[in-house]
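Participant: Next comes the sequence, and after it the predicted model I'd like to discuss.
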Amino acid sequence: MENIKISVRNLVEFVLRSGDLSSGQYSPKRALEGIKAHQHLQNIKGRYIDKEVSVKLRYPYKDMVFELSGRIDGLALEDEVYVIDEIKSTLKNAADCEENEVHMAQGKFYGYMYCLKKDLKEIKIRLTYFGIKDESLNSYERLYKVEELEDYVRGVIHRYTLFLDIIRKLRKNRDESINSMDFPFDTYRAGQKKMMEDSYRAIRHKKRLFVKAPTGIGKTISTLFPAIKSMIYEENEKIFYLTSKTINREAAKDTISLMVSRGLKIRAIILTAKEKICPFGKCDMEGCEYAKGYFDRINNAITDILENSCMIDREAVIKYSESHKVCPFEFSLDTSLFCDIVICDYNYAFDPSVFLKRFFMDESGNYVFLMDEAHNFIDRARSMYSETLQKQSFLKLRKSIKKEIEGKSFIAKELDDIIKSTSKVNSQFLRLRSKDLEDKVFKDYPKGLFKASKDFIEAVEIYLASEEYAKQEAYYDELMEVYFQAYSFLRIGEYYGDGYVTILYENDKDTAVKLYCVDPSQIIKENLKRCIALVAFSATLIPASYYIEMMGGFEDAVYLMLDSPRIICLDPVFMV
């Protein structure tokens, strides 16, 4: 029996999703709104007997076992009947929200899982919409027999298996090709076989291997070949080939293409930044034909590209996105869920602003990280976990808004609150400038600036949810740019600790505050939990102790130094 591990949310969204791709769908603002909605209802005394209830179920279907998991927002008991409450937030008045099939489906699954857990004959499923702006409520509910819910669950799973059958066929062909795959060259370069053997052992033993290998040894094939072999022998789910340069991504692409030409049947995708793949140059989902009806077409697009392409590069993504009229960037991210290898920038695995939430937000899988040019990563990590906020950005925004409303007899309170909040941010900058700070570098986090930035963000969010909000306003783009700068500043502030310093930059025209991550080692160590094994390699990965310490320490680290023709392995566990 094959085990299929999937969350209830991912399952029902994949099978039942429809409609348009929204510009706010994956934004931090939407996530924050959801948290606020949950907290508001969950904190109402007496509303629930329990909240955030974890539920799991092993569900056999044909020759598979689905390992389903999820979390019940609120559990109530009314007239001796249990109630599953699925909470969803909205910017509209809740009364304007119609029952959504995907939202209700989550509740039905959780209801069925809870019935089995408690041996219940019936349960009530409630879908509650909460209006963020006016705290309005609107609910849809129905009492279900457990047999009705079982039929529903089975039907959704059946529809998913129709797609899953395609994936299983591709995976069977992949495994057979991996099993028979030979090294694609007649001979090994000096040290190359050693690097492959140690890379495989590191993956097998779930270690972190740091390799210093000379240019020309063939590091890309020496890591990809054993990592691909591990996919059938060690049951690794996915390989992330991480790099900071386009030329290295092309090298990985060429290497995989070579193995494909020799019979390897694998699905690999190169992720391209949105601005480099959008056919219109600037993303505008509200009026984009590729975003409208996206979810009505995306599953067919994914099936098409997986069945007909092995190496899914930028050109392939654009070709199939145009054929199916789907957003190429979101299409590439959705397709990556079903690929065996993901080739991408370091950012997609580590940067808090763009990391792949599809893979790393909740429980990570059996992922292998191959990190090319690893000597570049520490400086990149410092940049990822640092952020700067500028005084002039807020002053310019305030000036732009005042210019737009000049002469108007009425100013919306929400807009006036934004103006006031920019003044508070400005005051905090002035307060920092007035302090006698030696070298303008200090260890303490600027709490006042943090609080003022948070107030600004909340003011903008209330304005965006108000009826007075209009995207056509002349200052809209500037408002959103400053909003996301402030949001990023606060997000990085959550990491602030011993590894940080605050730097104050000032001149006659501007003042800037930078949260600078001097030592990202603890953050990197935590984020490396997203993989079960790491192979980091470079021609200049010295001194070894520095890179090992900065990337989580020595606990499970191994160092291999290869110099043609001499080979040194510093850990006897990996000696041949």
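Facilitator: Great, that's in hand.
Participant: only C-alpha atoms for contact and neighbour calcs from this point on.
Facilitator: Will do.
Participant: Quick one: list the elements packing against whichever strand or helix holds residue 379.
Facilitator: According to DSSP states H and E, residue 379 maps onto helix 377-384. Where contact means 3 or more Cα pairs under 8 Å, 6 or more residues apart in numbering; DSSP states H and E, helix 377-384 is packed against helix 347-350, strand 511-517.
Participant: what's near enough to touch residue 532?
Facilitator: 203, 206-207, 365-368 (Cα atoms under 8 Å, 6 or more residues apart in numbering).
Participant: Output those as TSV; include the columns secondary structure.
Facilitator: Compiled in TSV, those are given as follows (DSSP: H, G, I helix; E, B strand; the rest coil):
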residue	secondary structure
203	helix
206	coil
207	coil
365	coil
366	coil
367	strand
368	strand
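Participant: Longest strand of this structure, counting residues only.
Facilitator: Secondary structure assigned by DSSP state E gives strand 64-78 as the longest strand of the chain.
Participant: Give the buried residues for stretch 165-179.
Facilitator: In terms of neighbour count (16 or more other Cα atoms under 10 Å), stretch 165-179 has its buried residues at 167, 170-171, 174-175, 177-178.
Participant: here's the one I want to compare it with:
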Amino acid sequence: MNYQVAVRALAEFTAREGDLDLRFTPAPSALEGIAGHATVAARRGAGYQTEVALSGSWGELSVRGRADGYDPARRRLEEIKTHRGDLQRMPDNHRKLHWAQAKIYGWLMCEQLGLADIELALVYFDIGSQKETVLAERHDAPSLRAFFEQQCERFLDWARQESAHRAARDEALAELTFPHPAFRPGQRALAAAVYRNAVSGGCLLAQAPTGIGKTIGTVFPLLRAMPAQGMDRLYFLAAKTPGRGLALEALGRIRAARPQLPLRVLELVARDKACEHPDKACHGDACPLAQGFYDRLPAARREAAQAQWLDRAALRGIALGHGICPYYLGQEMARWSDAAVGDYNYYFDSGAMLHALAQANQWRVAVLADEAHNLVERARKMYSAELDQGRLRQLRKTAPAPLRKSLDRLQRGWNALNKEQDQEQAYQVLAGIPDTFLLALQQASSAITDFMTEHPAHADAALTEFYFDVLHFLRMAESFGPHSLCDLSRRPGYGTLLCIRNVVPAPFLAPRFAAAQCSTLFSATLQPWHYYSDLLGLPDDAACVDIESPFDARQLSVRIASGISTRWQERDASLAPIARVIAGQYRERPGNYLVFSSSYDYLQKIAALFRESCPDIPSWEQARGMQEAERDAFLARFAPGGRGVGFAVLGGPFAEGIDLPGDRLVGAFIATLGLPQVNPVNEQIRLRMQQLFGAGYDYAYLYPGMQKVVQAAGRVIRTPEDRGVVWLIDERYARPDVARLLPSWWGAPRRS
């Protein structure tokens, strides 16, 4: 056995103790950290070395890492840490961890260069002030060796356990069999494509019809491929909770079919959902589950590793049994689990934990992105940022005295920015973000950072929320480019909204795909391929596969309602014809139907007229802001053998991700093309898409709209036994450019 561990991971395992304490936060962004390291290195003399690769071993343990900096002339090794605010506020256990890392690097450097002693320095670089605080100590090689061996000894039992687990896991996965008696039609082709992609180490865009079992059809082949391809982790990423539930269900079925399968499965849950004490701050003086967290973590970690199945409930039970925070136990177990199931943001966001862990530990990871058509819009939100001047105005009235000067300066800078723009325009795009405004924003950020670190008990939700908005805006400003817009929206009486609006997330996502050993993006709606490839930043050699549908046109009658327009100007005139189409279809074949419209307002008008003209037909409708229980009640109306009409908004929770097989749903009416609203923002997106891809209207309106239509229509046919009808209510569905975006297995729609 030869177990490999990174220096940072070794130190974090052996040298952390005491309370969980997040008061010395937030940390600088990754880009700020890189810039800070570069600034420190630029200040050093000739011959200064950066990112020095070091490795060593002790017994069965191989330790590797990259030291931040080394000055051969002074024989000084530097561990550089970027920070914000008063360094005196840093908890002692943070400093102890940093020294542990420096000492491990120090021994590896002494061993590599044959040094008798070495100077170790912790260099704390303040991002705001650009000042360094250097703490230096000289250590002889024997003492550093003793420290290194002590840390290795502490880790060795765990390393042996992990090495044995990995060997058993890989042996079992190499012999894994499909957990069902047979593949469904289309499922085997999907699994084969995913497996081939894992072997080639590429990126795959897989379009596969709803109802064939896409989740287990992608998870199974990747698990099977992991041993031979030397893959360390599988990340299953989803846009919504149902997708994560399906992934856990598939993994649970695989485990059930192979009892004692040594596979650690972790469900990652958002902090606000996992927190046991949302009214308390994350430090030992406030929260009992943070007090002594690192002292009790080893026992909890060992129990969690042995339990292996770590969904939300299991993880919570283990954490509370040891008196520690469930959320942060989950963060810890992300280091030791074989398969992690979570939201897109855990890998694709700017500060994504799973991506950071994979990079720090040089893991070979397989990434699965479920319902990947959602990734475009989700990624746009991840890499967009907005500041509200109205909130700044309110904050200035209640801000602590030490912050008023910097907030006043920011307000003046914001007013100056407003005056520089066209006063008659309610919305306008700026050429860029003015440097003077960014300077004022940076100064305000630094002032708030200093205040919050000096007054950790100060509770002000408005200040905290504004602060995090500022930090995110500054981070997005660092990477501003043609992929984003900077726009200003005027709201009389409330100031302006300043937004960095990402429209092409490709530059941010491309490095994430490149970092994965293999990645598969799958959905029932991923055409046209070039649209998703361009916006998501897929590599040039990405493979595309369109799995043949097990369904055929005999199962689904697709009709286009001629002579009806759902354009905004003609919607009132469309109400009565739409109601007649719904009523006619229902009278022809009574059963459960869904009607999709483009907005709540349109939905309510159609539903009201339908109820008035057909009072004998049961109907129900989606309301704004429905809670989970209300959504469940809405779906419960679609009972087997039931009859009635449900009204819902296209793109909402009932338009994708729900399963109503058999006669629970026999038809759908889609009274819209799903096109995004024509407004100044979307028009600017259209112009930018035209500049970048030469297909502005298609990229901004047509493709996103038709993706929602096909998803909604996909609710009707869920199994090979289903029979149903889809009404496409708008004359534009007959246009060739629209018709070519409909699934080929539908056949030619019939005009009625």
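Facilitator: Cool, got the structure. This is a predicted model, so every value here is computed, not measured.
Participant: Overlay them and tell me the TM-score.
Facilitator: Once superposed, the chains reach a TM-score of 0.85 (TM-score structural alignment, normalised by the length of structure 1), with 544 aligned residues with a Cα RMSD of 3.2 Å.
Participant: Switch the helices and strands packed on helix 377-384 of structure 1 over to TSV; also include distance to residue 198 of structure 1 and mean neighbour count.
Facilitator: Formatted as TSV, these follow (distance: least, Cα to Cα, whole Å; neighbours: other Cα atoms under 10 Å):
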stretch	distance to residue 198 of structure 1	mean neighbour count
helix 347-350	23	20
strand 511-517	33	21
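Participant: so can I have TSV of the ones you listed showing distance to residue 398 of structure 1?
Facilitator: Formatted as TSV, those follow (distance: least, Cα to Cα, whole Å):
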stretch	distance to residue 398 of structure 1
helix 347-350	32
strand 511-517	16
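Participant: For residue 555 of structure 1, find the nearest of these.
Facilitator: Proximity to residue 555 of structure 1 (Cα to Cα) singles out helix 347-350 among these, at 20.6 Å.
Participant: distance from the closest one to structure 2 after superposition?
Facilitator: By mean Cα distance after the TM-score superposition for structure 1, the fitted helix 347-350 of structure 1 averages 0.9 Å away from its aligned residues in structure 2.
Participant: Just tell me the aligned range of that helix in structure 2.
Facilitator: The aligned range for helix 347-350 of structure 1 in structure 2 is 345-348, by TM-score structural alignment.
Participant: and the matching stretch, how far out from the chain's middle?
Facilitator: Stretch 345-348 of structure 2 has its C-alpha centroid displaced from the chain centroid by 3 Å (Cα atoms, centre = their mean, to the nearest Å).
Participant: List the contacts of that stretch.
Facilitator: Stretch 345-348 of structure 2 is contacted from outside by 237, 352-355, 379, 382, 509, 512, using Cα under 8 Å, 6+ apart.
Participant: Just the buried subset of these, written out for PyMOL, thanks.
Facilitator: Command for PyMOL, covering only those of the contacts of stretch 345-348 of structure 2 found buried under the criterion 16+ other Cα under 10 Å:
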select buried, resi 237+353+354+355+379+382+509+512
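Participant: how about the contacts of stretch 345-348 of structure 2 in a markdown table, adding secondary structure and distance to residue 33 of structure 2?
Facilitator: Formatted as a markdown table, the contacts of stretch 345-348 of structure 2 follow (DSSP: H, G, I helix; E, B strand; the rest coil; distance: Cα to Cα, whole Å):
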| residue | secondary structure | distance to residue 33 of structure 2 |
| --- | --- | --- |
| 237 | strand | 27 |
| 352 | coil | 15 |
| 353 | helix | 16 |
| 354 | helix | 18 |
| 355 | helix | 16 |
| 379 | helix | 23 |
| 382 | helix | 20 |
| 509 | helix | 20 |
| 512 | helix | 18 |
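Participant: with the contacts of stretch 345-348 of structure 2 in mind, which one is nearest to residue 595 of structure 2?
Facilitator: Nearest to residue 595 of structure 2 among those is residue 379, at 29.0 Å by Cα to Cα.
Participant: thinking again about what came up before, I would like the residues contacting the longest strand of structure 1, please.
Facilitator: For strand 64-78 of structure 1, using Cα under 8 Å, 6+ apart, the contacting residues are 1-9, 38, 42, 47-60, 82-87, 107, 110.
Participant: where along the stretch 1-150 of structure 1 do the strands fall?
Facilitator: Along the stretch 1-150 of structure 1, counting by DSSP state E, counting those that start in this stretch, strands occupy 2-7, 50-61, 64-78, 81-90, 122-131, 137-145.
Participant: The longest one: how far from the chain's middle?
Facilitator: The chain centroid and the centroid of strand 64-78 of structure 1 are separated by 23 Å, computed with Cα atoms, centre = their mean.
Participant: Could you check how far the residue sitting nearest the centre point of structure 2 is from residue 25 of structure 2?
Facilitator: In structure 2, the centroid-proximal residue (Cα atoms, centre = their mean) is residue 345; its distance is 1.4 Å. As judged by Cα to Cα, to the nearest Å, residue 345 of structure 2 and residue 25 of structure 2 stand 20 Å apart.
Participant: Give me the distance between the counterpart of residue 439 of structure 2 in structure 1 and residue 382 of structure 1.
Facilitator: Using TM-score structural alignment, the partner of residue 439 of structure 2 in structure 1 is residue 451. As for residue 451 of structure 1, its distance to residue 382 of structure 1 is 24 Å (criterion: Cα to Cα).
Participant: Please say which of these two ends up with more neighbours.
Facilitator: residue 382 (18 against 15; other Cα atoms under 10 Å).
Participant: what's the closest non-adjacent residue to the equivalent of residue 274 of structure 1 over in structure 2?
Facilitator: Aligned counterpart of residue 274 of structure 1 in structure 2: residue 271 (TM-score structural alignment). The spatially closest residue to residue 271 of structure 2, leaving aside those adjacent along the chain, is residue 327, at 6.0 Å (Cα to Cα, 6 or more residues apart in numbering).
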